[in-house]
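Engineer: Could you work out the structure for the sequence below:
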Amino acid sequence: MFGAIVGVLATIATISAIIKKYNQHAVLYASGLSMMALATIFSGKSVLGDKTTGSVIVDLFQFITNTASSQLGGLGLIVMSVAGFAVYMDHIGASRRLASLAIRPLQRLNRPYLVLGLTYTVGQILNIFIPSASGLALLMIVTMFPILLALGIPRLSAAAVIVTTACLDLGPASGNANLAAKTAGIDVAVYFVQYQIPVAIAVIIGITVLHIVVQKYYDKKDIANGTAPAEEEEFKYEEQEEAPLFYALLPIFPLALLLTFSSFTITTVKMNVVTAMFIGLTLSMICEAIRRKNGKVVLASIKVFFDGMGRNLALVVTLIVAGQTFAQGLTQIGLIGYVIETTKGMGFGIEAMMIVMTLIIAVTSIITGSGNAAFFAFAPLAPTVATAVGANPIIMLLPMQLVSGIARSASPILAATIAVAGIVGVNTFDVAKRALIPMMGGTLITIIMTILLV
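Structural biologist: Presented below is the predicted three-dimensional model:
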């Protein structure tokens, strides 16, 4: 019981520190190490069990070493390769070409709020191939924002929709999706097709409808209150060289490989995410060599890919290790075991646990503007909790993973929100206010559909 109380206090202190803008990595490391140290003092046992180094103190840090070693060669390499490929796609103009091609059908419609809602739908689909929330938002600003203004949509409504286009982290290009799949012990392609897509279809439809209704309501309210902005000026942006049309296929190519060589189609060839990304990179560089006719420049461009990998090693992969350190601390201190036994005794099922964990992640994500810290910290606990009550870990991991992105998109301090608001000239809190109801609806639909389908 005492250990559980310590675990609760440590969790509260950790979330509070992250909210106060303390470094997320350091907070999770410090909290996890502190709980493991206390657990070692209380029990006299090493956190490594029979694999002790011979010193219980050294064992605390050896756990971090072991975790980092396993993650760098596994999930960490996946996250880094995906990030590097995404940066390279942006560098050669392939992401922008895909976005401009995808929004082309919307240009033919003349129903402003329908186009506004479908802007979210198209953007969310693009997010499968363009995993960066900020990168996708800026692409939508360049390609879709001028169209929305021309249709008479106010800047604030357009901005609110655009910042939410990456609210669902879908597909093998998502680091969070890869972590969820690995934690559940399944292939990421299976996680995407069998679990994410059925739930995401309902969520995307719901958010699309909510955006149409909510943005139209707020626009009418602004007009009635006399707070509507003046007539919109034409939005101007710097013109860039347009990539060839077939470049739109390059961001899609790795996903096509993963789905082709998976348990759904061809099983004789094994294909993982990292391999697919390097094949995609090689094909892209060949295309660039043909386009540029300058081998030296094209070969030098590979540095863009590796720079993207390096940035995500520093930002994301280290956060995964920190999150697992925190999760191990909660387990060692006895909080997870206590929660499992208590919920069993009170007759609570996995659904109740899932809702509580999902809401904790949602609140933390809104306040911090990032879903990564909360999800990385609590995701490793899902299999333990689910197994204890005889449930599939996916029923916890799927809503936790999806809602971490949904809730993040309603935060006024989200990087994408700050970037978009600054470019279009609106207030970040006004954008977040417009996004809140659609994201709350998305959270509710995610929980309901998970209970019904998983």
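Engineer: use CA for all of it now, contacts and neighbours both
Structural biologist: Noted.
Engineer: Would you map the helices across the stretch 351-454 of the chain?
Structural biologist: All helices of the stretch 351-454 of the chain, identified by DSSP state H, counting those that start in this stretch, fall at 372-378, 382-388, 394-408, 415-424, 428-453.
Engineer: for the stretch 151-300 of the chain, same thing?
Structural biologist: 155-163, 175-184, 188-190, 197-225, 253-260, 273-292, 295-300.
Engineer: Rebuild those helices as a markdown table, extending it with mean neighbour count.
Structural biologist: A markdown table is the format used below for these (neighbours: other CA atoms under 10 Å):
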| stretch | mean neighbour count |
| --- | --- |
| helix 155-163 | 27 |
| helix 175-184 | 23 |
| helix 188-190 | 23 |
| helix 197-225 | 17 |
| helix 253-260 | 19 |
| helix 273-292 | 18 |
| helix 295-300 | 13 |
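Engineer: Now render those as TSV, adding distance to residue 132.
Structural biologist: Putting the helices of the stretch 151-300 of the chain into TSV (distance: least, CA to CA, whole Å) gives the following:
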stretch	distance to residue 132
helix 155-163	11
helix 175-184	10
helix 188-190	18
helix 197-225	18
helix 253-260	16
helix 273-292	15
helix 295-300	23
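Engineer: To residue 443, which of those helices lies closest?
Structural biologist: Each of the helices of the stretch 151-300 of the chain has some distance to residue 443 by CA to CA; the shortest is helix 197-225, at 8.1 Å.
Engineer: Run through the neighbouring helices and strands of the closest one.
Structural biologist: When contacts are defined as 3 or more CA pairs under 8 Å, 6 or more residues apart in numbering; DSSP states H and E, helix 197-225 sits against helix 112-126, helix 155-163, helix 428-453.
Engineer: Now with 7 Å, please.
Structural biologist: With contacts taken as 3 or more CA pairs under 7 Å, 6 or more residues apart in numbering; DSSP states H and E, helix 197-225 sits against helix 112-126, helix 428-453.
Engineer: quick check: angle from that helix to helix 155-163?
Structural biologist: Angle, helix 197-225 to helix 155-163, by axes from the mean of the first three to the mean of the last three CA atoms, to 10 degrees: 170 degrees.
Engineer: ok, residue 443 touching residue 403?
Structural biologist: Yes. If you go by CA atoms under 7 Å, residue 443 and residue 403 touch, sitting 5.8 Å apart.
Engineer: buried ones in stretch 69-79?
Structural biologist: By neighbour count on 16 or more other CA atoms under 10 Å, the buried set for stretch 69-79 is 71-72, 75-79.
Engineer: residues contacting the most centrally placed residue in the chain?
Structural biologist: The C-alpha lying nearest the average C-alpha coordinate of the chain belongs to residue 169 (CA atoms, centre = their mean; 4.3 Å). Residues near residue 169 by CA atoms under 7 Å, 6 or more residues apart in numbering: 176-177, 402, 405.
Engineer: Here is the second sequence; please produce its structure so I can put it next to the first one:
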Amino acid sequence: MIPEILLVLAVLVVVAYLIINKYHPALSLIMGGLVLLLGAWALGHPLYAKGKGAGFGLFDVVMVFKDTILAQVSSAGIVIMVLFGYSAYMSKIGANDVAVNYMVRPLRHIKHKTLIVPAVFLVGNIMSLVVPSASSLAIILMSILYPVLVGMGVSSLTAAGVIACTATIMPTPLGADNVIAAKTLKYDLLDYVAYNAKISIPALLIMALVHFFWQQWCDKREGADAFVELASKEEAIPSQEQVAEVPGYYAIFPLLPLILILGIGVAAMFLKGLTMDITVLTFIAFFIVMIVESCRRRSFKSAQAVAVEMIKGMGTGFSQVVMLVVGGALFTTGIQKLGLIDALNKSVEGSTGAGLMVALIFALATCLFGILSGGGLAMFYAVIALIPGIAAAAGVGGIVIALPMQMIANLTRGISPVAAVIMIVAATIKVEPTKILKRTCVPAIAGILCVLVLSFILLPY
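Structural biologist: Presented below is the predicted three-dimensional model:
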């Protein structure tokens, strides 16, 4: 097993180096997986059972790649693509902007500026249901919410720091990471999200409380330095004319798939045989919106021209997330074909406390990777396929390993100097990323610790 171990370690180091240095993560994982599969073939490990492959090892390597793509696209991949497409369509028709504008309005009525900090954090996380990308949400909130907060007397760095923390661990069946984890661990999606909520909601409340005290403490220490003038206020203010053109009821459209999911879930309690499919419900929401768009524009052709954004968004979902999952699955398959997964499973089988130790190791590795690369989701997608087998060997539920890892992968953006959201917010107000990082790191660390503790207490073993 020594050649196999050395090969895996070498490929792991190279792939980690590439991802940390901003090479394309999906392609890096795919290339690493192909190298591992080639190594497995060269070392005499069969890639397919006799009579099942292409008959030649090099062709078998590419066949494994093809089979991995088909397997991922036919399961969780299509869900992710449809959700990405719907989100892109909502952005194109202006529904996301309207929804965010409505969500921001209640914050204007909070008179005490210290209370607005935790309120912004919690409302911002709710907004991540509408705009799931942390970077995209930060751009929107820096345009719409940042001027409002500064106008209320909140310091620039406090406002920017809270906005940089908004998209974290909000429980939602529309999240790509939840979809992948539920499918891999063989959980019903809503059941998995319910477990997610048991951990994430208390963690978010604690993070909001930490923000309340931490931002006040930082403001007192920094004094006038906490206030920064934008070079161009016009750049920070959204185009209100564009938002005004979109009817107010469009604010419901970004949440329509979620409303349908919850509605069908409730109806299924009373109607036998009624099932929920997130892909089908999202397509239903899409067709409803397209009909409304056709009526509003009074032109089906015009509505169609905009609706094509759904298809473009599906392509974006395929390239950004599905291929990342494919790369992770291929990398995992390479390790499995080398026989290391079986060896790892045997080493933890029956060991006392092995489950918690394995969960902690995965969580810490994700945290370290996330700090170095700007987010740990690439690692989460890379190893999620390994978790059911390792968890079974260690005698714990796969969710005990997967859920903390998934949440920490998202939370590490707040403690990474190279996270895109940190750099976007810092660039908007023309300050060093470390100044934003100072405002986000303590709440993020509090969230990580809370996730670990609650996971080990509340999740099923």
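Engineer: circling back to that earlier point, of the buried residues of stretch 69-79 of structure 1, just say which sits nearest to residue 323 of structure 1.
Structural biologist: Lowest distance from residue 323 of structure 1 to those (CA to CA) belongs to residue 71, with 11.7 Å.
Engineer: helices and strands around the helix or strand hosting the closest one, which ones?
Structural biologist: Assigned by DSSP states H and E, residue 71 of structure 1 falls within helix 56-72. Applying 3+ CA pairs under 7 Å, 6+ apart, we find helix 56-72 of structure 1 packed against helix 318-333.
Engineer: and for stretch 355-373 of structure 2, what span of structure 1 is it aligned with?
Structural biologist: Per TM-score structural alignment, the counterpart of stretch 355-373 of structure 2 in structure 1 is residues 350-368.
Engineer: So what touches that stretch?
Structural biologist: By CA under 7 Å, 6+ apart, stretch 350-368 of structure 1 touches 19, 371, 374-375, 386, 389, 391, 396, 399-400, 403-404, 407-408, 410-411.
Engineer: Out of the residues you listed, which two sit at the greatest distance?
Structural biologist: It's 389 and 411 that sit farthest apart of the contacts of stretch 350-368 of structure 1, by CA to CA, at 33.7 Å.
Engineer: Could you find the closest non-adjacent residue to residue 248 of structure 1?
Structural biologist: Spatial nearest neighbour of residue 248 of structure 1, chain neighbours left out: residue 98 (4.1 Å); criterion: CA to CA, 6 or more residues apart in numbering.
Engineer: cool, and residue 153 of structure 2?
Structural biologist: Leaving aside its chain neighbours, residue 153 of structure 2 sits nearest to residue 113 (6.8 Å; criterion: CA to CA, 6+ apart).
Engineer: One more: residue 393 of structure 2?
Structural biologist: In space, residue 393 of structure 2 is closest to residue 349, 4.7 Å off (CA to CA, 6+ apart).
Engineer: Verify the stated contact: residue 52 of structure 1 with residue 60.
Structural biologist: No. Residue 52 of structure 1 is not in contact with residue 60 according to CA under 7 Å; the separation is 9.6 Å.
Engineer: Pick out whichever of these two has more residues nearby.
Structural biologist: Per other CA atoms under 10 Å, whichever of residue 52 of structure 1 and residue 60 has more neighbours is residue 60, with 23 against 17.
Engineer: Identify the residue of structure 2 aligned to the more buried one.
Structural biologist: In structure 2, residue 60 of structure 1 lands on residue 61 (TM-score structural alignment).
Engineer: From residue 73 of structure 2, how far out is its match?
Structural biologist: To residue 73 of structure 2, residue 61 of structure 2 is 19 Å away according to CA to CA, to the nearest Å.
Engineer: ok, residue 171 of structure 2 - contacts?
Structural biologist: Contacts of residue 171 of structure 2 (CA under 7 Å, 6+ apart): 193, 196-197, 200.
Engineer: Turn those residues into TSV, including distance to residue 221 of structure 2.
Structural biologist: Listed next are those as TSV, based on distance: CA to CA, whole Å:
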residue	distance to residue 221 of structure 2
193	40
196	36
197	35
200	30
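Engineer: What is the nearest of the contacts of stretch 350-368 of structure 1 to residue 214 of structure 1?
Structural biologist: Once CA to CA is applied, the member of these that ends up nearest residue 214 of structure 1 is residue 410, at 13.8 Å.
Engineer: now for the closest one: what does it line up with in structure 2?
Structural biologist: By TM-score structural alignment, residue 410 of structure 1 lines up with residue 415.
Engineer: hang on, the earlier thing: so of the helices of the stretch 351-454 of structure 1, which one's packed in deepest?
Structural biologist: Of all the helices of the stretch 351-454 of structure 1, helix 394-408 has the most neighbours on average by mean count of other CA atoms under 10 Å, namely a mean of 29.
Engineer: Residue 162 of structure 2 matches what in structure 1?
Structural biologist: Using TM-score structural alignment, residue 162 of structure 2 lines up with residue 161 in structure 1.
Engineer: and what of residue 24 of structure 2?
Structural biologist: Using TM-score structural alignment, the equivalent of residue 24 of structure 2 in structure 1 is residue 23.
Engineer: burial of its match, as a residue count?
Structural biologist: 11.
Engineer: Please apply the same query to residue 306 of structure 2.
Structural biologist: 15.
Engineer: residue in structure 1 matching it?
Structural biologist: Residue pairing (TM-score structural alignment): residue 306 of structure 2 is matched to residue 301 of structure 1.
Engineer: so how far is residue 277 of structure 1 from that match?
Structural biologist: With CA to CA as the criterion, residue 301 of structure 1 and residue 277 of structure 1 are 16 Å apart.
Engineer: before we move on, what about residue 322 of structure 1?
Structural biologist: Residue 322 of structure 1 is 26 Å from residue 277 of structure 1, where distance means CA to CA.
Engineer: Just say helix, strand or coil for the residue lying farthest from the centre of structure 1.
Structural biologist: In structure 1, the residue that sits farthest from the middle, by CA atoms, centre = their mean, is residue 54; the gap is 39.4 Å. Three-state call for residue 54 of structure 1 (DSSP: H, G, I helix; E, B strand; the rest coil): coil.
Engineer: Helix 318-333 and the strand or helix carrying residue 342 of structure 1, what's the angle between them?
Structural biologist: According to DSSP H and E, residue 342 of structure 1 maps onto helix 335-346. With the same axes, to 10 degrees applied, the angle from helix 335-346 of structure 1 to helix 318-333 works out at 60 degrees.
Engineer: Next, the mean deviation of helix 335-346 of structure 1 compared to structure 2.
Structural biologist: In the superposition with structure 2, the average deviation recorded for helix 335-346 of structure 1 is 3.8 Å (mean CA distance after the TM-score superposition for structure 1).
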